[in-house]
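# this one's sequence-less:
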């Protein structure tokens, strides 16, 4: 009878898609964990967050420090295995597993440092941390970062491609806070990139991180945690026409000269109580004294029907982060992540050319009718990026690789298989395509919309332009400079 270790070695030897015995041997014995097909723990480690995807990496390694990452990178390149980094593993299309079979996955989950320099308030954050754990660690020092709400999202990918949260109108995207990055290049060289050292690389890492290296430490400016926060939630059940009018009112409200940066919000849309109606919600955070909020929100509420329900939750900043995270806790330590089977799309709408009345009506009619009684669960989130004095849009489109700096909204369209388990029905793709097209087709032909790379879409044919705009040619030149052998490769990696 063949022993288990021998079984996986035979598997590796006989599978041309995956790894040679020499490759496995060279990775082994280097002081870090290595999983290959057939070894204990591999099946779980190679399971995607989105169960619509099943990929089998050639190997998954768990380095402990930058030198380990360098060693793995060099071995992968030597054996012509493309390499990809995995932080939290929440890529919508499983890019953290390579987005295809046969890659070497460098899992960064051992990089869990979170510290704050008391003299500069710059935090050093390991890319293996999840957002919930980062928020807790920083809050213990009285500090905070702009970031998303889901506690299980990895800070590495989140900060590498954007990083939006309800404090982003005041503090910017997560990537805007980054002062420098420790990174292992495709050839295994370990460098620190900043505005003064490797500035071109630093530019590319902030918006398209995984194409140029594997980040081992993020050095980010932090902010004093607000003394008070107010989470607000308003809900309506509206006809399609009333919902369209509500979106128009929200677009008008957010460009008011009196709208403070401390106001962050999103519209949350879903199936209504009956066909022809839309569930319409307004959720967000107010990061200033609670007694000032009523005056800020009053003009918007005056333009909308009376809410069916409303709730204001006042507390500390970290209370708001936990509340908006939806789990009742922020710590992810020792608690397994969940899975879903889903498809998502995104649309970043230009602030200079807001969604037209016709597009809002067409969109709401689509949700109210085609979206009612579907065989998938779905929601739409219209996230407020722009508006008066938005810190996101106060950054030039060429300042970082993240190009979409003129957006009013980033809209996420998301649909899951019933119960979140496979298979994913083909009707789900049609449903979301129709949502997006109802907006695009009812705005000007040259409408300058974009898309958001953290809501990555494997069916988006013109992603280079929609994600990166005019920055893509510069990114291609950087790719040729820093990864000429295309070692760091996945379906939406920058192409030379």
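Received, thanks. Note that the structure is predicted; figures quoted are calculated from it, not measured.
# rest of the way, CA atoms for contacts and neighbours
OK.
# helices of the stretch 1-150 of the chain, residue ranges please.
Counting by DSSP state H, counting those that start in this stretch, one finds helices in the stretch 1-150 of the chain at the ranges 4-14, 21-27, 42-45, 66-78, 131-139.
# tabulate those helices (TSV), appending distance to residue 455 and mean neighbour count.
As requested, the helices of the stretch 1-150 of the chain are exported to TSV (distance: least, CA to CA, whole Å; neighbours: other CA atoms under 10 Å):
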stretch	distance to residue 455	mean neighbour count
helix 4-14	34	16
helix 21-27	33	16
helix 42-45	22	14
helix 66-78	27	21
helix 131-139	16	22
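# reformat these as a markdown table; add distance to residue 461.
Shown next, in a markdown table, are those (distance: least, CA to CA, whole Å):
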| stretch | distance to residue 461 |
| --- | --- |
| helix 4-14 | 34 |
| helix 21-27 | 35 |
| helix 42-45 | 30 |
| helix 66-78 | 29 |
| helix 131-139 | 30 |
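# so which of these gets nearest residue 95?
Each of the helices of the stretch 1-150 of the chain was checked against residue 95 via CA to CA, and the shortest separation belongs to helix 42-45, namely 13.9 Å.
# got another, please set it beside the one above:
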């Protein structure tokens, strides 16, 4: 059996001010004439259809459409272009800043939930995954579209690469309505850009990927400690050093940090996956574990690869078994350069902040240090310019995430200050030229230098592609590549 890899123009003033009723009537008529299902302002379904995952955002799209084929996607794109609307794709709908709603009022949303087929060719070791699939249909509960477009990390990524590294073809609808199958052979430049910033260039209807043989067994492990500042800082430093030793590619993991039980402490958890016979796990972890106190809370679960997915999902992989949840939050990210590790001073300042200000904060926060690099990482083995994903020499992707009290609006202003100051404890205690990046699937609507942090030197090439394939900026959202 083979399994998949691991599986991220507002209407013109005339149209939406004086002529808003006419424009929307034309839009509704055009879509209905083609029998394309859609939800419009005033419809009973509209509030739910236009609801963002992050309730900090309350945008009002011109319509939310539900195409059933790439051809219907093409017709929607043509209608949007004719009416000078922004057109955006929504796969799982979990964009941190509601980019799947256009990031502003008046967008034409292409919701891909009906494009939800997966076909596997076991003889060739390939699969075709339509963009409406949730990762639960593949692995977890997010949408495959954004996940694969901007990276796609999981605990098997050090062994198999990011999701976008497995893509061999992208089936997309371009700004002129063309339905195209894009490969490295027929359009290497666009294929490059689609693997790192796909939603700026088209509506991806499906991806074709390489599959891998399921490992003989899979183990999900978790070790948790409640630590003071010194012990937690030493733990992060020890893990950073440990991953530069000869750890195998089938080891994946992350450090999770949350509020500790008392002021001056944090709860420190090592969570990871081991995709090989379990008898090698303890020997691999031993150099790190010897530098830590005995873990008071330990869970090690071994089974099949599918069993491991169920464990990480927290239960059923059935994405239709429960409705989508919502949150009200602000998130940031930081990708640490492998050639310039986090200094011990920065680690101490960071953990001190979590243990003191973090303990006192009214937000519900967590921090994840996801292991991208280290020895034998397939992520970093890919050439820096092979795809539009710009960060092929990172050790960690750090996600900083804080929810409003009760996870409901409004989001408090102190939450933004808390998060920005948290990240600054790392950047302010690092070299002035510290060349860190940021991860586009943990998108930050307040990041000023986002072009550099998300795309680095690749942004100039991406902008040239935008000029060629979408010169009218049809596919636009706050962090889209700009023509």
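Yep, that arrived. From a predicted model like this one, the values you see are computed outputs, not experimental measurements.
# out of the helices of the stretch 1-150 of the first structure, nearest to residue 190 of the first structure?
For those, the distance to residue 190 of the first structure is smallest for helix 66-78, at 7.2 Å, taking CA to CA.
# residues in the second structure aligned with the closest one?
Under TM-score structural alignment, the counterpart of helix 66-78 of the first structure in the second structure spans residues 70-82.
# of all the helices of the stretch 1-150 of the first structure, which lies closest to residue 60 of the first structure?
Of all those, the one in closest proximity to residue 60 of the first structure, counting by CA to CA, is helix 42-45 (7.8 Å).
# that closest one corresponds to what range in the second structure?
Residue correspondence for helix 42-45 of the first structure in the second structure, counting by TM-score structural alignment: residues 46-49.
# what's the average distance of the matching stretch to the first structure?
Once superposed with the first structure, the aligned residues differ from stretch 46-49 of the second structure by a mean of 0.7 Å; criterion: mean CA distance after the TM-score superposition for the first structure.
# same check, this time on stretch 346-353 of the second structure
Compared with the first structure after fitting, stretch 346-353 of the second structure deviates on average by 0.3 Å (mean CA distance after the TM-score superposition for the first structure).
# what comes up buried for that stretch?
346, 347, 348, 349, 350, 351, 352, 353 (16 or more other CA atoms under 10 Å).
# how about that stretch, aligned to which bit of the first structure?
Mapped onto the first structure using TM-score structural alignment, stretch 346-353 of the second structure covers residues 359-366.
# how about stretch 410-423 of the second structure?
Going by TM-score structural alignment, stretch 410-423 of the second structure sits over residues 423-436 in the first structure.
# can you list the buried residues in the matching stretch?
Applying 16+ other CA under 10 Å to stretch 423-436 of the first structure flags 424, 425, 428, 429, 431, 432, 434, 435, 436 as buried.
# what lies in contact with it?
Stretch 423-436 of the first structure has contacts (CA atoms under 8 Å, 6 or more residues apart in numbering) with 52, 341-345, 347, 363, 366-367, 370-371, 375-376, 413-417.
# 6 Å instead, please
Contacts with stretch 423-436 of the first structure, where a contact means CA atoms under 6 Å, 6 or more residues apart in numbering, come from residue 417.
# and that stretch, how far from the chain's centre?
21 Å (CA atoms, centre = their mean, to the nearest Å).
# all strands for the stretch 351-483 of the second structure, in order.
According to DSSP state E, counting those that start in this stretch, the stretch 351-483 of the second structure carries its strands in the segments 364-371, 394-403.
# any idea which of those gets closest to residue 171 of the second structure?
Ranking the strands of the stretch 351-483 of the second structure by their distance to residue 171 of the second structure (criterion: CA to CA) puts strand 394-403 first, at 28.7 Å.
# ok, average deviation of the closest one from the first structure?
On superposition with the first structure, the average gap between strand 394-403 of the second structure and its aligned counterparts reaches 0.3 Å (mean CA distance after the TM-score superposition for the first structure).
# and that strand, what does it pack against?
Judged by 3 or more CA pairs under 6 Å, 6 or more residues apart in numbering; DSSP states H and E, the packing partners of strand 394-403 of the second structure are strand 329-337, strand 364-371.
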